[in-house]
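Visitor: sequence first, predicted model second:
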Amino acid sequence: MGKRVTISPLSISSMFIELLYDDISLGSGSAFYLKNNNRLYLISNWHNYSGRNPKTRKPIHKECAIPNKVKVYSYNETDQGFAIEEKVYDLLDNNEISTWYEHCELGSKVDVAALPINDEDLGDVIDIERAIELVDPYDSETIKISDSLFILGYPFGLRVNDSLPIWKSATVASEPEIDCGSVPMFYIDTATKAGMSGAPVIMYRKRAIPIFGDGKSSVYHAEFIGIYSGRVIPRDLIEVQLGKVWKKSCLPSVLNGSKYSYFA
């Protein structure tokens, strides 16, 4: 009988994605599912789905190619456990309008995008909120500056067992309740790499939970904090490496946002 393998629901909730032009791979990134009002969304960065720099709107790819599809590698729940599944979704409709949504007011100034998923054959996926509940059903906590966080992503496309992410540690580097540059974002201190954009950022730490009659027991506390969207690029290797986290509070404005026109 083989050894029982235990995988964190948080690892299963993070998805490796490939950005495609038809069948040509243009790059990779990270994403995660989120359920809202009984609808499923694939959350990632604006720059991943658009293939453009969110500030300049210029194509990121060296040959100016723009993705029109996204391939998602995910673990789906089955009667036998979990199975890796690949799905491909359109990022553009026939009129070159995005199938995904950007922030309703700030557009690409918030580097977060939401792709609605209507695939009835997708199966029972583990979205980020369900993963949090499976790890820790207790009340949430407020993060503070200097707190430790984790980014669950795919640096340089590195995957464990074809789909599981790398947990990259980070420290809250700016006051998390203060918006940076008038947008819902804060900084983290971490040395991240390409391919992690779009990854969920979580708090994950031990805390004591009172147990009636038995004193206290240590359990893991988990909380979804936001979406990682890349580094503040240093001018040389001596400078501090900072990353950007978009707060989860921006998600309602993205889910209820507008679509992006590639001719705008």
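Guide: Sure, I can see it.

Visitor: CA only for contacts and neighbour counts going forward, please
Guide: OK.

Visitor: tell me the buried residues in stretch 193-205?
Guide: Buried residues in stretch 193-205, counted by 16 or more other Cα atoms under 10 Å: 193-204.

Visitor: can you give me the end-to-end span of it?
Guide: Start-to-end span of stretch 193-205 (Cα to Cα, to the nearest Å) is 23 Å.

Visitor: what does it rub up against?
Guide: 14-15, 28-32, 43-45, 48, 112, 128, 143, 148-157, 220-230, 245 (Cα atoms under 8 Å, 6 or more residues apart in numbering).

Visitor: tell me which element residue 188 falls in.
Guide: Using DSSP states H and E, the element containing residue 188 is strand 185-189.

Visitor: could you point out which element follows that strand?
Guide: strand 200-211.

Visitor: from the chain's centroid, how far away is that next one?
Guide: 20 Å (Cα atoms, centre = their mean, to the nearest Å).

Visitor: go on, stretch 254-264?
Guide: The gap between where stretch 254-264 is centred and where its chain is centred comes out at 19 Å by Cα atoms, centre = their mean.

Visitor: now do the buried residues in it.
Guide: Quick answer for stretch 254-264 (16+ other Cα under 10 Å): 254-255, 257-260.

Visitor: in addition, the following structure is provided for comparison:
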Amino acid sequence: MIEPILLTAARISTYSQSSLLTNASGFFFERDERLYLVTSRHVLFSKNSKHYPDRIEIELHINAENIAESTGFSIPLYRDGKSLWRHGTDAAGVIDVAAIEIDRKALPKTAVYRAFSPKHLLGSLTQVEVGSSLLIVGFPLGFHDALHHTPVVRHAIIASSFGLRFQGEGFFLTDARTHRGSSGAPVIMRIAEPLPAHGDLPWMLLGIHSSRFDVGTRDLIEDEALGLNGAWYADILLKLTERPV
């Protein structure tokens, strides 16, 4: 039996028409019977890197008895020239998180996945301390179990005061070994006392992994990379998944 947490993550391939552009990570989030794919905004659109995909494709498991069976599922990013994905902004600027709704009726009837929900977001009574142990579930450099189509997990710790906006922006720091392709991966922490509402996912969704940090003055020979990363606070998903008025 595969651990349910591994079924929350999806390997994303971005395309411009039929041309493969990049690989990234994402995860499923559901709210009010609606299903979303969440990833980093720069996976779907980036002026800095001139990255303009028009669709993405994810791998879906389609046989609960044989996890090695999968299929590709294509998701368009635009319709009539308008983006189908949503992202947020705050006083500091653009938040590097995007969510796109998935038509459940279009999914294979035998699709096997797990999704986080608002119940997996941080509650007001939950305390998260600096140095707390975390996991990042994703596809670094596209690496994964190619037979069973499952992600890998990297260990991390919280490296800045959780709840404070690091340098005034809506993310916190993690200390973890990450790579390209991990963008959009869920950053999670084990729930000490899970409730029935958490189902078979006793994990708290704390953030969405975005990118690595470095210091411009670092000596590339003498100094190792910082190994620090930005993770955007997951409560932005409550805004991105609101039903349009």
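Guide: Yep, that arrived. Just so it is clear, the structure is predicted and the values come from calculations on it, not from any experiment.

Visitor: picking up where we left off before, which of the buried residues of stretch 193-205 of structure 1 sits closest to residue 105 of structure 1?
Guide: The nearest member of the buried residues of stretch 193-205 of structure 1 to residue 105 of structure 1, counting by Cα to Cα, is residue 198 at 20.1 Å.

Visitor: give me the neighbour count for the spatially closest residue to the closest one that is not a sequence neighbour.
Guide: Spatial nearest neighbour of residue 198 of structure 1, chain neighbours left out: residue 44 (4.1 Å); criterion: Cα to Cα, 6 or more residues apart in numbering. Residues contacting residue 44 of structure 1 under the criterion other Cα atoms under 10 Å number 27.

Visitor: correct me, but residue 44 of structure 1 touches residue 116?
Guide: No - Residue 44 of structure 1 lies out of contact with residue 116 (Cα atoms under 8 Å); the separation is 11.6 Å.

Visitor: now residue 187 of structure 2: how far from residue 137 of structure 2?
Guide: 7 Å.

Visitor: for structure 2, which segments count as helices?
Guide: 41-44, 236-240 (DSSP state H).

Visitor: most neighbours per residue, which of these?
Guide: When those are scored by mean count of other Cα atoms under 10 Å, the highest mean neighbour count falls to helix 41-44 (a mean of 22).

Visitor: now for it, which elements pack on it?
Guide: Judged by 3 or more Cα pairs under 8 Å, 6 or more residues apart in numbering; DSSP states H and E, helix 41-44 of structure 2 is in contact with strand 93-102.

Visitor: just the buried residues of the strand it packs on, please?
Guide: Buried-residue list, strand 93-102 of structure 2, by 16+ other Cα under 10 Å: 95-102.

Visitor: export these to CSV and tack on distance to residue 71 of structure 2?
Guide: Converted to CSV, the buried residues of strand 93-102 of structure 2 look like this (distance: Cα to Cα, whole Å):
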residue, distance to residue 71 of structure 2
95, 31
96, 28
97, 25
98, 23
99, 21
100, 19
101, 19
102, 16
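
Visitor: ok, back up a step: any chance of JSON lines for the helices of structure 2, columns distance to residue 3 of structure 2?
Guide: Output for these, formatted as JSON lines (distance: least, Cα to Cα, whole Å):
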{"stretch": "helix 41-44", "distance to residue 3 of structure 2": "26"}
{"stretch": "helix 236-240", "distance to residue 3 of structure 2": "24"}
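
Visitor: the strand of greatest length in structure 2: which residues count as buried?
Guide: The strand that spans the most residues within structure 2, counting by DSSP state E, is strand 19-31. For strand 19-31 of structure 2, burial by neighbour count (16+ other Cα under 10 Å) applies to 22-31.

Visitor: distance between that strand and the chain's centre?
Guide: That offset, for strand 19-31 of structure 2, works out to 7 Å (Cα atoms, centre = their mean).

Visitor: which helices and strands sit right next to that strand?
Guide: By 3+ Cα pairs under 8 Å, 6+ apart, strand 19-31 of structure 2 packs against strand 9-16, strand 34-39.

Visitor: out of those strands, which is closest to residue 194 of structure 2?
Guide: The nearest among those, by Cα to Cα, is strand 9-16 at 20.4 Å.

Visitor: elements contacting that closest one?
Guide: strand 19-31, strand 55-61, strand 133-138.

Visitor: quick one: map residue 70 of structure 2 onto structure 1.
Guide: In structure 1, residue 70 of structure 2 lines up with residue 84, judged by TM-score structural alignment.

Visitor: quick check: closest non-adjacent residue to its match.
Guide: residue 75 (4.6 Å).

Visitor: and whichever residue in structure 2 pairs up with the one you found, what is it in contact with?
Guide: Under the alignment (TM-score structural alignment), residue 75 of structure 1 pairs with residue 61 of structure 2. Applying Cα under 8 Å, 6+ apart to residue 61 of structure 2 gives the contacts 67-71, 111-113, 149.

Visitor: need the residues you listed in a markdown table (columns: distance to residue 165 of structure 2 and neighbour count).
Guide: A markdown table is the format used below for these (distance: Cα to Cα, whole Å; neighbours: other Cα atoms under 10 Å):
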| residue | distance to residue 165 of structure 2 | neighbour count |
| --- | --- | --- |
| 67 | 39 | 17 |
| 68 | 41 | 16 |
| 69 | 42 | 15 |
| 70 | 39 | 17 |
| 71 | 39 | 15 |
| 111 | 37 | 15 |
| 112 | 36 | 18 |
| 113 | 32 | 18 |
| 149 | 35 | 21 |
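
Visitor: just tell me what residue 12 of structure 1 corresponds to in structure 2.
Guide: Using TM-score structural alignment, residue 12 of structure 1 lines up with residue 7 in structure 2.

Visitor: whoops, residue 98 of structure 1 was the one
Guide: In structure 2, residue 98 of structure 1 lands on residue 83 (TM-score structural alignment).

Visitor: for its match, what are its contacts?
Guide: Residue 83 of structure 2 touches residue 77, counting by Cα under 8 Å, 6+ apart.

Visitor: wait, residue 155 of structure 1 sits on residue 191?
Guide: No - checked against Cα under 8 Å, the pair residue 155 of structure 1 and residue 191 is beyond contact range at 10.6 Å.

Visitor: neighbour-wise, which of these two wins?
Guide: For residue 155 of structure 1 and residue 191, the more surrounded residue by other Cα under 10 Å is residue 155, and the numbers stand at 20 against 13.
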